[in-house]
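> coords below, sequence missing:
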């Protein structure tokens, strides 16, 4: 057997050596931040280890479904040593005031704006509702899917209420996102956007991503990722590109041709101004509903 350590891991020997320094059959060291650094540097998957990962000392059972979808979990569901905040109240208040995390501002507050995401149809606007999107396919044919970079998995929670199973990818950047997602009763997947999607070809009914897939991603990586999304979608499956942002001329010159080259069929394609950082910057949002065709084009 070949150890599952990719070339990217060997490029960071100091990090890797620290990560693999532990007592066999003992407790794993407290190195969540170190492990995440390796993941974000492309060291995926991490090497396996023969040690027991830390668990909360006063763990309590999660809230039952469906109440768990909209209830803040107990603080004892998380090992907080890797985070500045040591409870969810602190995290909610910090996210409200801290600059630099606008895409997840208030996201741990389930009574705030998370409570209304994707619930209302906005006509020709860039905010599609879930029910609006689901009308694109026959009832009951959207059953399983993926949300890329889904924050605290509110999209998955909404879909769960409609008997649709969504797996949510998330990193633990400045908060225990994966613990929070699992406590809500939906499935977290701890991978970065640089990793090949861990699904077989032609299997998912829908893939969604809001904000994460945007112009901060190197163009070549974004192109690979778009084709990977195409790969895992079944024929007729939907790709909901939700609030992709870039500068106006980039959309016309770079990103629209890139997306079109993948081979999706356009069901919806709406462009609007991104005003949250000032209209003078010329930033744009694109929301698109794309369909994998039943047959590949030649």
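Everything's here; your move. Please read all numbers here as calculations on a predicted model, not as lab measurements. Numbering: from 1, shown residues only.
> contacts and neighbour counts: CA atoms only from here.
Will do.
> ranges for the helices of the stretch 101-250 of the chain?
Using DSSP state H, counting those that start in this stretch, the helices assigned to the stretch 101-250 of the chain run over residues 130-134, 154-160, 177-184, 219-232, 248-250.
> alongside the first one, take a look at this:
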């Protein structure tokens, strides 16, 4: 809760962290399993006590195969499926190797990029009353447990792609969001891509606040 509300983590202490009862047997070979492994999670940290219960009440991100379908197909002309993005990058002779997914949930986007395009991705995610980080680790993917207001833990000008998922939207104070976009710009290499995906706000705020904020970065609009 301290990290989530913008505070710094507590100092290091000499104590052991709790671990799941069966950590080894709960690891997955397939990042798109039929069911997620309950033994990979210490459930007393959450109000939900199993993935079955979680899917009934909060399915977003915890049904990898449903989320996979939504990332690979058009629902409207506003959508940008993963394969279409890679086609755009290829047509511009852009190389996509290293990437960050901001607020990437359980990392279904990162799993698709790894399986189909051999792209190495970091995902920033927080456990907001659900075991997002545990699921990412169980799927064999890279995670960074940091809030949105923290400086990205990578070096300047090294990333080929930064994608902002559902977590980046109007709930973030505009000053914080502006610093966040400038930090994304810091880590993007020349010719890299900033993908603002599924951003939502009031129309008047989009025109008067967010579009000018992103426009300051001076990027060429691809889509």
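Now that the structure is in, tell me what you want to look at. Everything numeric in this text was worked out from a predicted model, so none of it was measured.
> ok, back up a step: the helices of the stretch 101-250 of structure 1: which one's closest to residue 287 of structure 1?
Closest to residue 287 of structure 1 of the helices of the stretch 101-250 of structure 1, according to C-alpha to C-alpha: helix 130-134, at 11.6 Å.
> once aligned to structure 2, how far is that closest one on average?
Per the superposition on structure 2, helix 130-134 of structure 1 and its aligned residues are separated by 1.1 Å on average (mean C-alpha distance after the TM-score superposition for structure 1).
> contacting residues for residue 156 of structure 1?
147, 165, 166, 167, 168, 186 (C-alpha atoms under 8 Å, 6 or more residues apart in numbering).
> which of those tops the neighbour count?
residue 168 (29 neighbours; other C-alpha atoms under 10 Å).
> so who does the equivalent of that residue over in structure 2 touch?
Alignment note (TM-score structural alignment): residue 168 of structure 1 maps to residue 123 of structure 2. Neighbour list for residue 123 of structure 2: 100, 101, 102, 103, 104, 105, 107, 110, 142, 143, 144 [criterion: C-alpha under 8 Å, 6+ apart].
> again with residue 73 of structure 1
Taking C-alpha under 8 Å, 6+ apart, one finds 62, 63, 180, 183, 184 in contact with residue 73 of structure 1.
> distance check, the fourth one against residue 70 of structure 1.
Going back to what we said before, that points to residue 183 of structure 1. Residue 183 of structure 1 is 10 Å from residue 70 of structure 1, where distance means C-alpha to C-alpha, to the nearest Å.
> compare these two (neighbour count), which wins?
residue 183 (24 against 19).
> corresponding residue for that one in structure 2?
In structure 2, residue 183 of structure 1 lands on residue 138 (TM-score structural alignment).
> spatially nearest residue to its match (excluding sequence neighbours)?
Distance criterion C-alpha to C-alpha, 6 or more residues apart in numbering; nearest residue to residue 138 of structure 2, sequence neighbours excluded, is residue 27 at 4.9 Å.
> the one you found is in contact with residue 38, isn't it?
No: Residue 27 of structure 2 is beyond contact range of residue 38, at 10.4 Å (criterion: C-alpha atoms under 8 Å).
> what about residue 54 of structure 1, how many residues close to it?
If we define neighbours as other C-alpha under 10 Å, then residue 54 of structure 1 has 14 of them.
> oh, I was asking about residue 45 of structure 2
12.
> in structure 1, what residue corresponds to it?
Checking TM-score structural alignment: residue 45 of structure 2 goes with residue 82.
> next one: its match relative to residue 156 of structure 1, how far apart?
For residue 82 of structure 1 relative to residue 156 of structure 1 (C-alpha to C-alpha), the value is 26 Å.
> counterpart of residue 202 of structure 1 over in structure 2?
Using TM-score structural alignment, residue 202 of structure 1 sits opposite residue 157 in structure 2.
> over to residue 43 of structure 1?
In structure 2, residue 43 of structure 1 lands on residue 7 (TM-score structural alignment).
> hmm, back to that, what sits against the match of residue 202 of structure 1?
Neighbours of residue 157 of structure 2 in contact, by C-alpha under 8 Å, 6+ apart: 186, 187, 188, 189, 190.
> the last one matches what in structure 1?
The pairwise alignment with structure 1 assigns residue 190 of structure 2 to residue 235, based on TM-score structural alignment.
> neighbours around its match, how many?
18.
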